[in-house]
Structure formats: structure tokens, C-alpha cells
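> coords below, sequence missing:
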């Protein structure tokens, strides 16, 4: 194989990203592609996969553990963030659903949509949840 570098053809940027993040995504993709050309010379498919994987890391949303953390996320990382009846419901761009109690007794937190239905404010019902702490 020759050491010829392949022209970097950047794929379409995810539309969910705001302009500043789009630029960062493109720069990350190009840098990762160039690095992959050195790591896997001649294997354009692997180079593209590696670059895409690296650029898409910008889309990751860390696990949310509180209502304050959810409210602090950039708006573009949220599909839904609304408060109703003392519960903040959040859906992130990676499809993860969370709900948090807000207001009085706001220490309740439950990831919704993980085997227990949509009601994260009062985790009741059967299933593989941990028992409540002894009083």
C-alpha cells in the first residue's frame, strides 16, 4: 500500500449541535481522521469509523443525578426539560429519561423509563428495585 493520505470528507454534522459545537465537531473529526490515517494506513473504513466515534463523543451527556445538574446542561443536550406537579422531567439527546422531585422534599431522584414506567417521582410497584432504607 502507498502512504498516500485520503482526502478528508467530513460527513454531515449532527443538526442538534449549535454552530460553535458544529465547528468543534468538524475539527475533532478531522484531527481524529488524520490520526487514524497514521494508525491504520490504507484502511479508509477504519479511519472514518474512528473519526466519527471521536467526533460523536461531543454528543455524550453525562449521567444526571440532580435537578440542578439537569437545569445546568446546555439546552441543546435536552429534548425535554419541564417541571410539572413538583417533578422535573428530563429527556436528553441520547434518549435517557430522568425525573427529579423539586420543591419540598426535593431529594427524590429516579431515572425514568428503566423498567418501572414513566413515574419517577414515587417509585412504587414490583420489580428489581432496591428496598427503601429502614426508618
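Perfect, I can see it now. Predicted model only: the values in this text are computed from it and were never measured.

> Going by C-alpha atoms from here, please, whenever you check contacts or count neighbours.
Fine.

> Counting neighbours, which bits of the longest helix along the chain end up buried?
Using DSSP state H to define each element, the chain has its longest helix at helix 19-39. Neighbour counts over helix 19-39 (16 or more other C-alpha atoms under 10 Å) mark 21-22, 25-26, 28-34, 36-37 as buried.

> Out of those residues, which is nearest to residue 109?
residue 21 (29.9 Å; C-alpha to C-alpha).

> how close does residue 44 get to residue 27?
From residue 44 over to residue 27 the distance is 18 Å, taken as C-alpha to C-alpha, to the nearest Å.

> likewise residue 78?
Distance from residue 78 to residue 27, by C-alpha to C-alpha: 23 Å.

> putting a second one here so we can go through both:
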């Protein structure tokens, strides 16, 4: 069994899926790989309680970071200064959960770090829209 808190035991996608046990996890990871044509980056973080996580970066820009948890997961999306105006014109069309999260997240250095607990497909759709705002595809 994979131990997500062991920095010497690098996981594979299967390990994450078995740990999270949530269809939304697999769907979201596969979406990011296919839609943005990128590979997940497995990273270990000693500074937070999550241990191993997955980052997605495109053209040197961080799109999101996924934190696997027992039965669910969290996606971190940063709303920075470049996308803040567009995000603020659109976020009222997001789910009430996302609206509340955005409104109650403190801003630091011109950014809001949204730690989004994924509960259902509607939240996944919100996350996809956030990433589309963050990274404008050609």
C-alpha cells in the first residue's frame, strides 16, 4: 500500500486513484492530461499535511495542484492579478460553493489561493472554467 506521507515512495496515477477512490478524481486527471496535452508532475510537499500531490503546468505556468485525500480531493487554483478582472466578472455564474469560497478567501500579494474541495461534477466544471481563465488556450 502506498504511503502518501513517505517522500521516498513516489506514487503512480494508479496509487492516487486507489487512495482517493472517487470517480471525479480519475475524470479530472484524465481531462487535464487530454485537454491541455500535459503530463502530471508528482511532487512531495513537506510544508503541508497532504504529502504527495499532482501539479499541472503548461508553458511554465501553474494551472492547478491536486491534493489526494481519503475518499475525495482538493484542487488548488490561484487567481492571480492577470486573471482577476475576468474571474470577477464571471464568478457569479459559478456554483454557490465557489462564489462563497472566492468571497471568503483572503487576498495576498494580489492573489487568491482557492483550495477547492471537490464534491461533485458541478464543482469540477467550475474548476475547469477557472483553469480556462488562468490559461487562455490558442
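Okay, I see it. Computed from a predicted model, the values in this text were never measured in an experiment.

> TM-score for the pair, please.
With the length set by TM-score structural alignment, normalised by the length of the first structure, the two chains reach a TM-score of 0.28; 60 aligned residues with a C-alpha RMSD of 4.1 Å.

> Please convert the buried residues of helix 19-39 of the first structure to a markdown table, extending it with distance to residue 68 of the first structure.
Shown next, in a markdown table, are these (distance: C-alpha to C-alpha, whole Å):
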| residue | distance to residue 68 of the first structure |
| --- | --- |
| 21 | 23 |
| 22 | 26 |
| 25 | 27 |
| 26 | 31 |
| 28 | 29 |
| 29 | 32 |
| 30 | 35 |
| 31 | 34 |
| 32 | 34 |
| 33 | 37 |
| 34 | 39 |
| 36 | 39 |
| 37 | 42 |
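
> Which of those lies at the shortest distance from residue 56 of the first structure?
For these, the nearest to residue 56 of the first structure is residue 25 (7.4 Å; C-alpha to C-alpha).

> can I assume that closest one is in contact with residue 56?
Yes - when contacts are counted by C-alpha atoms under 8 Å, residue 25 of the first structure is listed as touching residue 56 (7.4 Å).

> residue boundaries of the helices in the second structure?
13-20, 23-36, 81-90, 96-104, 121-134.

> so the second one versus helix 121-134, what angle?
Our comparison of helix 23-36 of the second structure with helix 121-134, counting by axes from the mean of the first three to the mean of the last three C-alpha atoms, to 10 degrees, yields an angle of 30 degrees.

> Which positions in helix 23-36 of the second structure come out as buried?
24, 25, 28, 29, 32.

> could you dump these to CSV with distance to residue 108 of the second structure?
Shown next, in CSV, are the buried residues of helix 23-36 of the second structure (distance: C-alpha to C-alpha, whole Å):
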residue, distance to residue 108 of the second structure
24, 30
25, 29
28, 27
29, 28
32, 27
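
> Perfect, that will be all.
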